[in-house]
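[1] sequence and computational prediction follow.
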Amino acid sequence: MTGGVLNRYLMREGAASWLAVTGVLLAIMLSTRFIRFLSMAAAGELPRQLLLKVVGLSALHYLLILIPVSLLLGVMLALGRLYRDQEISAMTACGVGLGGLYRPFIGLALALAGLTALLSFQIGPWSGRIVDQLVKDSRRLVQFAPFEPGAFKDLGDGRATFYTQSMSGDAGELENIFVRVDDPEYSGVITAHAGEQAIDSESGERKITLTDGQRYVGTPGRADYEIMRFKRFGMRVQPPDVLYVAGKHKLATTSALLASGEPEDLAELHWRISAPIAVLILVLLAVPLSHASPRSGRYGKIVLGILVYLVYSNLLALGQVGIADGKIPSALGLWWVHAIFLALALALIAQRAGWFARRRAS
């Protein structure tokens, strides 16, 4: 019963610290991303109503990066407080060993490793593709424009030609417009002294309203044209459909990476496998790294934990580049990096358990 209470207490402390660290780091990373998307929205490259959606989808990708380091720092912060308040000393006096400290944190790490695997193999690439598609599609819709001042512009493989002499600063008002349409359903020419256009931010459709103009309907080469004068004439112009193709390996589906034999795809696959493994290895490192005397303070070992994580993540990044360049065999992958830090974790655990001291004494 006492063990269950202790496990729940340690689990609660570790989870609370992990949530706090994750929230702070996620807010920092999203703020930089939000500034970038905000500048795109201000420049007219991204509709404002999509801003929060794009940032929210980006958060799913950032969680994949943050869970390993936030778990390491969260466990170290939780145990640092327990060491500072001498609660660990009290637990040790009651017979709680190193295994008793590990048990709740291993449970937390297994749950987060499962979440990380889901983010790494499915949710992360999916959200990245959605964000990439939204940004590219928004840029396409904004950049698509049938009118350019003083220039004839063909759209629809030459089925329509648009011309305007001048446009207002916000491109909403037009002057001296010429439109030629060559379509099986309708063929003719439209001229107007003035007009205006409005853009649907979601579909990219442009609604064009012309005023004080003439409409010529007929077959080229024949003289029997029908001429109609109008006060107002409306037309809609749809943007061209574009097939979206993800141009980055990190956005590819996991099944596509498994089916590919390209070194870049194999490197991305090994990185995705590394994410949940890193969660488990870092929690093994967190417990011995957080050991401190009550006088050293709660944050005494945090710098050491950050340093260990930076070395770990940089070696994984270097290994990924090595696989992509063909310098590291795909069979070896990034397992050598995990082996190094697993060996370090086991050595620190053995030191904390007194195995080296007993070995020297014997």
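    Here it is on my side, so go on. Residues are numbered from 1 along each chain as shown.

[2] all contacts plus neighbour counts: C-alpha atoms, from now on.
    Noted.

[3] roughly how far out does the helix or strand hosting Thr211 sit from the chain middle?
    Secondary-structure assignment from DSSP states H and E places Thr211 in strand 206-217. Taking Cα atoms, centre = their mean, to the nearest Å, one finds strand 206-217 lying 44 Å from the centre of the chain it belongs to.

[4] report the inter-axis angle for the helix or strand that comes right after it versus strand 206-217.
    Using DSSP H and E, the helix or strand that directly follows strand 206-217 along the chain is strand 226-237. Counting by axes from the mean of the first three to the mean of the last three Cα atoms, to 10 degrees, strand 226-237 lies at 160 degrees to strand 206-217.

[5] and strand 226-237, which residues are buried?
    By 16 or more other Cα atoms under 10 Å, the buried positions in strand 226-237 come out as 233, 237.

[6] can you name every helix or strand that that strand contacts?
    strand 206-217 (3 or more Cα pairs under 8 Å, 6 or more residues apart in numbering; DSSP states H and E).

[7] switch the cut-off to 10 Å
    strand 187-199, strand 206-217 (3 or more Cα pairs under 10 Å, 6 or more residues apart in numbering; DSSP states H and E).

[8] ok, which of those comes nearest Ser70?
    Distance to Ser70, taken as Cα to Cα, is lowest for strand 187-199 among those, at 43.8 Å.

[9] list the buried residues for the closest one?
    187-197, 199.

[10] next, the angle from that strand to strand 226-237.
    Going by the same axes, to 10 degrees, strand 187-199 makes 40 degrees with strand 226-237.

[11] by contact count, what packs against strand 187-199?
    Using 3+ Cα pairs under 10 Å, 6+ apart, strand 187-199 is in contact with strand 160-167, strand 173-182, strand 206-217, strand 226-237.

[12] included below, for side-by-side comparison, is a second structure:
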Amino acid sequence: MNGKPWWPIIDRYLMRQLVAAFVACLLVLVLVSMGGLVADLLSKIARGKLPPGLLISQLGLRALDFLPLLLPLSLFLAVLLAYGRMYRDSEMAVLASAGLGIRRLARPLLWLAVPVALMVGVTSLWLSPLALRTSQAMIEAANKSLLVAGLEPGRFVEMPGRNGVVYISQMDDDGRHFRRLFVHNERDGRIDVVTAQAGELYQESMGEERYLRLIDGFRVEGALGSDAFRMMRFAGNDIRLPDVEPGNVGRAEQRMTPRELAQTGEPVEQAELHWRIATPLATLLLALLALPLSHSPPRSTRYGRVMVALLGYIVYLNMLALGRSFLASGTIPAWLGLWWVHLPVALIAFWLLWRDERLPRPRGAA
């Protein structure tokens, strides 16, 4: 190796700048997007539509569904911010005077963009559908078990989504059958106390409503502060629990594997397959497009061209979404896919790179 490092110093420096900016942008975007998801999950938990114990698992699984959109945007912003800062601080002018053209600047960018694009492809094609299917299975299992719903035996538990308290003395391992139940419910100034020797949790035929079937018990109800209480004994009684959270997480085609999507001839499934293929390709195109767009005059405003670049990103993303809807509705044939959206962006990116490469450089530069 003649004592020379395998990775040139300039490439290592550019790589550090890009990775630092990429990680910072990704963390910010993840925190922003996760905030809305956490609020949605907490709202469902407060209404009793989702078991509290599934909060962390659902948050992690559904976060995978955001990555195919967050990773390309993070890389796009990282290139704009990292290279844009170097242009404003005249570092790019120094590199250009040393004979380093746009192709040399693109080399460390590709070392980062290619792994990110591969990560986006793997997540979009396999991990995201797997996460959605796992999330659906966990919710469906939670809707059938009192244990997962938080009704533990031997403990007073607030009734999910209602102003009441439930106590269960014993429960079978399946979490559906129980013995010696006590329910206290208060609403509109009236109290309702129910006891039962045994019971079970069941769902209606459509699976959208849950009920506690109580066997051999008593029910006492009346107004607070009044002596007029009514007591009834029953052989069987049903108490409705809050509606379950639908087990279908995302659309049906979003949970399908790539092979299942490829084997079907339905336009909706074909549109989903082309969308998954488009995300890693868009990651590479956005990275290449951001390189010439990051060019800015020295001592210019920090975010001068970032807003223009973001506008181009929004247009590109909206065109992909529009093409996806055209494919799903059958307006355009499946063989055309989303290539008609990628092609203009690729031509613009390579034209801008070619134009910057033709800028004058010092005489004798390599």
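    It's in. The structure presented is a predicted model; accordingly, all values stated were derived computationally and were not measured.

[13] returning to that earlier point: who wins for proximity to Ser39 of the first structure among the helices and strands packed on strand 226-237 of the first structure?
    Of all those, strand 187-199 sits nearest to Ser39 of the first structure, with 20.1 Å by Cα to Cα.

[14] and the closest one, how far out from the chain's middle?
    For strand 187-199 of the first structure, the distance to the chain centre is 42 Å (Cα atoms, centre = their mean).

[15] give me every residue that touches Glu253 of the second structure.
    129, 260-261, 268-273 (Cα atoms under 10 Å, 6 or more residues apart in numbering).

[16] wait, which of those is closest to Gly330 of the second structure?
    Distances from Gly330 of the second structure to those, taken by Cα to Cα, are shortest for Val268, at 8.3 Å.

[17] now check the first structure for the residue matching the closest one.
    Matched across to the first structure, Val268 of the second structure falls on Glu264, judged by TM-score structural alignment.

[18] quick check: its match touching Leu257?
    Yes: with contact defined as Cα atoms under 10 Å, Glu264 of the first structure reaches Leu257; the gap is 9.1 Å.

[19] okay, and the common contacts of these two?
    249-250.

[20] orientation of the strand holding Thr211 of the first structure relative to strand 173-182 in degrees?
    60 degrees.

[21] buried sites along strand 206-217 of the first structure?
    Buried residues in strand 206-217 of the first structure (16+ other Cα under 10 Å): 206, 208-211, 213-217.

[22] distance-wise, check Phe218 of the second structure relative to Leu181 of the second structure.
    11 Å (Cα to Cα, to the nearest Å).

[23] which neighbours do these two have in common?
    194-197.

[24] nearest to Leu241 of the second structure, of those?
    Where those are concerned, and distances follow Cα to Cα, Leu241 of the second structure has its nearest neighbour in Val194, at 14.3 Å.

[25] wait, a strand at that closest one?
    Yes: counting by DSSP: H, G, I helix; E, B strand; the rest coil, Val194 of the second structure is found in a strand.

[26] just give the closest residue to it, not the sequence neighbours.
    Arg219 (4.4 Å; Cα to Cα, 6 or more residues apart in numbering).

[27] run through the residues that contact the one you found.
    Arg219 of the second structure touches 182-184, 192-196, 230-234, 237, counting by Cα under 10 Å, 6+ apart.

[28] ok, so of these, who is nearest Met138 of the second structure?
    Val183 (26.8 Å).

[29] that closest one in helix, strand or coil?
    Applying three-state DSSP: Val183 of the second structure is strand.

[30] isn't it up against Asp192?
    Yes: using Cα under 10 Å, Val183 of the second structure is in contact with Asp192, at 7.9 Å.

[31] between the two, which contacts overlap?
    In contact with both Val183 of the second structure and Asp192: 164, 219, using Cα under 10 Å, 6+ apart.

[32] top helix in the second structure by residue count?
    Scanning the second structure for the helix with the most residues, using DSSP state H, yields helix 9-46.

[33] so the next helix or strand after that helix corresponds to what in the first structure?
    Going down the chain from helix 9-46 of the second structure, the next helix or strand is helix 55-88, by DSSP H and E. Mapping helix 55-88 of the second structure onto the first structure (TM-score structural alignment) gives residues 51-84.

[34] how close does the matching stretch sit to the second structure?
    Average distance, stretch 51-84 of the first structure versus aligned residues of the second structure after superposition (mean Cα distance after the TM-score superposition for the first structure): 0.9 Å.

[35] look up how far Tyr83 of the first structure lies from Ala324 of the first structure.
    44 Å.

[36] compare these two (neighbour count), which wins?
    When Ala324 of the first structure and Tyr83 are compared for neighbours, Tyr83 comes out ahead with 22 against 19, by other Cα atoms under 10 Å.

[37] quick one: contacts for that one?
    77, 89-90, 290-298.

[38] quick one: what's aligned to Ile277 of the first structure in the second structure?
    So Ile277 of the first structure corresponds to Leu281, using TM-score structural alignment.

[39] residues contacting the match of Val268 of the second structure?
    Contacts of Glu264 of the first structure by Cα under 10 Å, 6+ apart are 248-250, 257, 320-326.

[40] just Gly247 of the first structure next, same as before
    So Gly247 of the first structure contacts 129, 132 (Cα under 10 Å, 6+ apart).

[41] that's a strand at it, yeah?
    No: secondary structure of Gly247 of the first structure (three-state DSSP): coil, not part of a strand.

[42] roughly how far apart are the nearest residue to Glu175 of the first structure once chain neighbours are set aside and Gly234 of the first structure?
    Spatial nearest neighbour of Glu175 of the first structure, excluding adjacent residues (Cα to Cα, 6+ apart): Ala194 at 4.4 Å. Using Cα to Cα, Ala194 of the first structure is found at 12 Å from Gly234 of the first structure.

[43] joint contacts of the two?
    The contact lists of Ala194 of the first structure and Gly234 share 209-211, where a contact means Cα under 10 Å, 6+ apart.

[44] the strand holding Thr211 of the first structure packs against which elements?
    strand 173-182, strand 187-199, strand 226-237.

[45] closest one to Ala109 of the first structure among those strands?
    Going by Cα to Cα, the one of those nearest Ala109 of the first structure is strand 187-199, 49.4 Å.
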